[in-house]
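# Need a 3D model of the sequence below.
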Amino acid sequence: MIRAALAALLFVLPVPGGAAANETSYTVLDFDDLTGWEQDDHAAALRTFLVTCPDMKDPDWRALCALAQQKPDAKAFFELFFRPMLITEGKPALFTGYFEPELRGSLRPGGRYRYPLYREPPEARVSNPWLTRAQIENAPEMRGYEIAWVDDPVELFFLQIQGSGRIRLPDGNVIRVGYGGNNGHEYRSVGAELVRRGVYSVHQVSAQVIKNWVRRNPEAGRDLLRHNPSYVFFRKLIGHADDLGPLGAMNRPVTPGRSIAVDPKFVTLGAPVWIDKGGKRPIRRLMIAQDTGSAIKGAQRADIFFGTGDKAGRDAGRLRDPGRMVVLMPIQRAYALATETLQ
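So this is what the prediction gives:
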């Protein structure tokens, strides 16, 4: 899923601590060091691991995937064949959340369904950057590239932030859409723009606050959204079951509460990761790194997938917490990295 973290892209907020990036360090821990490890549902984590481990290419990961496919005792499997590895590079841990929006829409325009989702036209592929958001919304050359029409331009804007979602049609059927390209313009934060204008202070800005302000101020709200010239095109996902999550960066469905987006520079996609998130609603759980995001940068940075719909969106939008993430690595790889760090 080509997507950016909602919390990080909508509004520019300072990361606590502000520490400068240092050299990456690797420290092997014990499972006893993972608070809450004994109480977790390891079988749920193993099921999520099995969704993407067949796509991992390195021999050590492929061997572990073959063992996992034999359906061993999940907790014993992780403890026998992995070691917890703390990876740090000077930046404090930060957890945010993301979700899959569900919008109301129609395959034909009319009535309240007036706002189109577009697939990418050929001109946008060869011209970078192409038209701006404001130009695309009124461009006659976009006719014929509509996938569907939705009833809410604000939710459409936020669907573009997430990069994938569901459109529920009047007959109850659902179509799934995923990222299909962009117009090549740099993203500008609408939340940061509201702060710059003095409408809100930094700590007041959230996804829901932005939505409410745009709806209360239709004309100014439309101009605010156009402050961001970046525009995302979609593609219709065929054969993707309704009960599965959206596709992550590994082109496999992500799982609510068990999948995270990470920085693949530090965390191998498909790897198990122990999440110890602080804040008002602590989360201590084994998750699987199955997605990425342009705002997810750093060894201690993760975006937790919360699921589909409004409740998932509210839960994801509230999340911006410190903590610690620990990657579970194959034993030999873990000790090799730790040894290299000491040399």
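
# contacts and neighbour counts: CA atoms only from here.
Fine.

# Stretch 190-203 spans what distance, first to last residue?
15 Å (Cα to Cα, to the nearest Å).

# Distance from the chain centre to that stretch, please.
23 Å (Cα atoms, centre = their mean, to the nearest Å).

# How about stretch 292-300?
The answer for stretch 292-300 is 10 Å, by Cα atoms, centre = their mean.

# Likewise for stretch 191-206?
Distance, centroid of stretch 191-206 to centroid of chain: 23 Å (Cα atoms, centre = their mean).

# same deal with stretch 120-138?
With Cα atoms, centre = their mean, you get 24 Å for stretch 120-138.

# quick one: contacts of that stretch?
Stretch 120-138 has contacts (Cα atoms under 8 Å, 6 or more residues apart in numbering) with 142, 145, 180-185, 226, 228-231, 233-235.

# now swap in stretch 187-207 and tell me
6-7, 9-13, 210, 224-225, 227-230, 317-318.

# end to end, how far does it reach?
OK, stretch 187-207 end separation, Cα to Cα: 16 Å.

# Run a quick neighbour tally on Leu107.
16 (other Cα atoms under 10 Å).

# Pro101 too?
Pro101, neighbours per other Cα under 10 Å, totals 23.

# Alongside the first, I'd like the structure of this one:
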Amino acid sequence: MARYLLAILLVGWVAACSGPAPEKKITEENSLTLVPWSQVAKAIHQDSDLASWADALEASAGYYASIPPETMVRFGPRQFSAETMVEACKDLARSARSMESTALLKHLETNYLLLRSVGSDQQGDVLVTAYFEPLLRGSLTQTKTFAHPIYRRPRNLVEVDLSEWSPEFKDKRIIGRIDKGRLRPYYDRARIDQEKVLKGGNLELAWVDDPIDLFFLHIQGSGRVQLPDGSTLRVGYAATNGQPYRSIGALLIEENQISKENMSMPALRQWLKDNPKQRDRVLNANPSYVFFRKLEGGPFGNIGVPLTGERSMATDATLFPKGAPGLLHVTLPEINTDGSVSTWQPTLRFTVNQDTGGAIRGPGRVDYFMGFGERAMQIAGIMKQRASSLYFIAPRPPDEPRPGFFARIREFFSFGQP
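A predicted model of the protein is given here:
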């Protein structure tokens, strides 16, 4: 054992003397690393009411059951069949409903692996933001008050899967429109909202009263529209125009309109309301545009199952396993009745990876779904928590040692290794 520890020290010394290692390209295969359950064991009890996690897990089990059973789901260097994931999600759901935290931890240690995202710095650092299901005021007919359309997917929007041309373009797509026999970029936000190039195409699902609310509906990806008769129309993501997403918050920080420290969704909304003459210029700085569809139930994530408030999360779908169970270590605010924040509390939350987003790219980004209502809106408006951690829970393969003494030693020294 002494020689083994000496070898570890020598390897570390050589690595230190050789200077910083070149930055590694993060791929689906190296985005997650195996870590011991001891990293989260002390915080497991913080999330004790797991009925909603069980609901979300059962939704993911339904997703895995809907795809070919031999489909492989990748957790970093490891892969598991969809059939295996069905059983894992069902087992975790049963355990979440019937076990208290100590028994659940033992069950997880015995039957599951814990893998951590390498994060933005390859040391596990993750930025967590949050989103919610907003409520807008609208009408099914255009009026002077309700003048801003929510568009359904245009008929001339074309999506091309480039992987059909070459494997090197896996998960790469182009969205555009056919014009005189050529594929061209689809219209950007300015052409759609200001030049009204879609007007007359009978694409309007509804009209709303506030263009700022409509812009943030595009950011959230789904929402509810309160109609004049008191009924509610639910709308959800149908497609995007394929233009790049650009943060208008970053633009206003760059222009010294709002400081980085004070930037939040409420601050951004207030600036747009206070500066109506600059509103369109700033909104159009984000050319990305979302088209919607009517929903029954939902809202739905990228795997087609309803999202669960404070359980579903959105990550980069090119790096992390769709539908997979996970854990999120993040600092969350406690909201007072007047909407102010009393304190921020570090907490561990059981989650499920059921969504993605245009701005959610790389191993160091998570968007946490807060649900619907005033509290969800308040938290989503201020969440931008760095120094968070993202974990995934994978089935322990039959040939993987169970966590006895030597297995625990092995897991400890495998930290940071695929």
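
# Please state their TM-score.
Put the two chains on top of each other and the TM-score (TM-score structural alignment, normalised by the length of the first structure) is 0.82; 320 aligned residues with a Cα RMSD of 3.0 Å.

# Can you go through the contacts of stretch 187-207 of the first structure and name the buried ones?
Buried members of the contacts of stretch 187-207 of the first structure, counted by 16 or more other Cα atoms under 10 Å: 6-7, 9-12, 210, 224-225, 227-230, 317.

# Max pairwise distance over these: which two?
Using Cα to Cα, these span at most 22.8 Å, a distance reached by Pro229 and Gly317.

# could I get the buried ones among the contacts of stretch 187-207 of the first structure as TSV with distance to Gly36 of the first structure and secondary structure?
TSV is the format used below for those (distance: Cα to Cα, whole Å; DSSP: H, G, I helix; E, B strand; the rest coil):
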residue	distance to Gly36 of the first structure	secondary structure
Leu6	28	helix
Ala7	27	helix
Leu9	31	helix
Leu10	32	helix
Phe11	32	coil
Val12	32	coil
Ile210	36	helix
Leu224	44	helix
Leu225	42	helix
His227	44	coil
Asn228	42	coil
Pro229	44	coil
Ser230	42	coil
Gly317	25	helix
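
# what's the closest of the residues you listed to Tyr115 of the first structure?
Of these, the one sitting nearest to Tyr115 of the first structure (Cα to Cα) turns out to be Leu225, at 14.0 Å.

# Can you tell me, leaving aside adjacent residues, what's nearest to that closest one?
Excluding the flanking residues, the one nearest Leu225 of the first structure by Cα to Cα, 6 or more residues apart in numbering is Val190, at 6.5 Å.

# Whichever residue in the second structure pairs up with the one you found: neighbour count?
Matched by TM-score structural alignment, Val190 of the first structure corresponds to Ile248 in the second structure. Residue crowding around Ile248 of the second structure was assessed by other Cα under 10 Å; the count is 16.

# For the counterpart of Ala316 of the first structure in the second structure, list the residues it contacts.
Ala316 of the first structure maps onto Ala380 in the second structure, with residues paired by TM-score structural alignment. Contact analysis of Ala380 of the second structure by Cα under 8 Å, 6+ apart lists 129-132, 265, 370.

# Between its first and last residues, what's the separation in stretch 285-296 of the first structure?
End-to-end distance (Cα to Cα), stretch 285-296 of the first structure: 19 Å.

# residues in the second structure aligned with that stretch?
Mapped onto the second structure using TM-score structural alignment, stretch 285-296 of the first structure covers residues 349-360.

# one step back: buried members of the contacts of stretch 120-138 of the first structure into PyMOL, please.
Those of these that count as buried under 16+ other Cα under 10 Å are selected in PyMOL with:
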select buried, resi 180+181+182+183+184+185+226+228+229+230+231+233+234+235
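
# Just the closest of the contacts of stretch 120-138 of the first structure to Pro282 of the first structure, please.
Of all these, Pro282 of the first structure sits closest to Asn228, with 33.6 Å by Cα to Cα.

# Now for the closest one: which residues touch it?
By Cα under 8 Å, 6+ apart, the neighbours of Asn228 of the first structure are 133, 187-190.

# where do the helices sit along the stretch 101-250 of the first structure?
Remark: helices assigned in the stretch 101-250 of the first structure by DSSP state H, counting those that start in this stretch are 122-126, 133-137, 153-162, 190-196, 207-216, 218-226.

# could I get the ones you listed as JSON lines with distance to Leu50 of the first structure?
Output for those, formatted as JSON lines (distance: least, Cα to Cα, whole Å):
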{"stretch": "helix 122-126", "distance to Leu50 of the first structure": "35"}
{"stretch": "helix 133-137", "distance to Leu50 of the first structure": "40"}
{"stretch": "helix 153-162", "distance to Leu50 of the first structure": "25"}
{"stretch": "helix 190-196", "distance to Leu50 of the first structure": "38"}
{"stretch": "helix 207-216", "distance to Leu50 of the first structure": "33"}
{"stretch": "helix 218-226", "distance to Leu50 of the first structure": "40"}
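
# right, and these - which one's nearest Cys53 of the first structure?
Short answer: helix 153-162, nearest of the helices of the stretch 101-250 of the first structure by Cα to Cα, at 24.5 Å.

# what range in the second structure does the closest one sit on?
The counterpart of helix 153-162 of the first structure in the second structure, counting by TM-score structural alignment, spans residues 211-220.

# So which bits of the matching stretch are buried?
211-215, 217-220.
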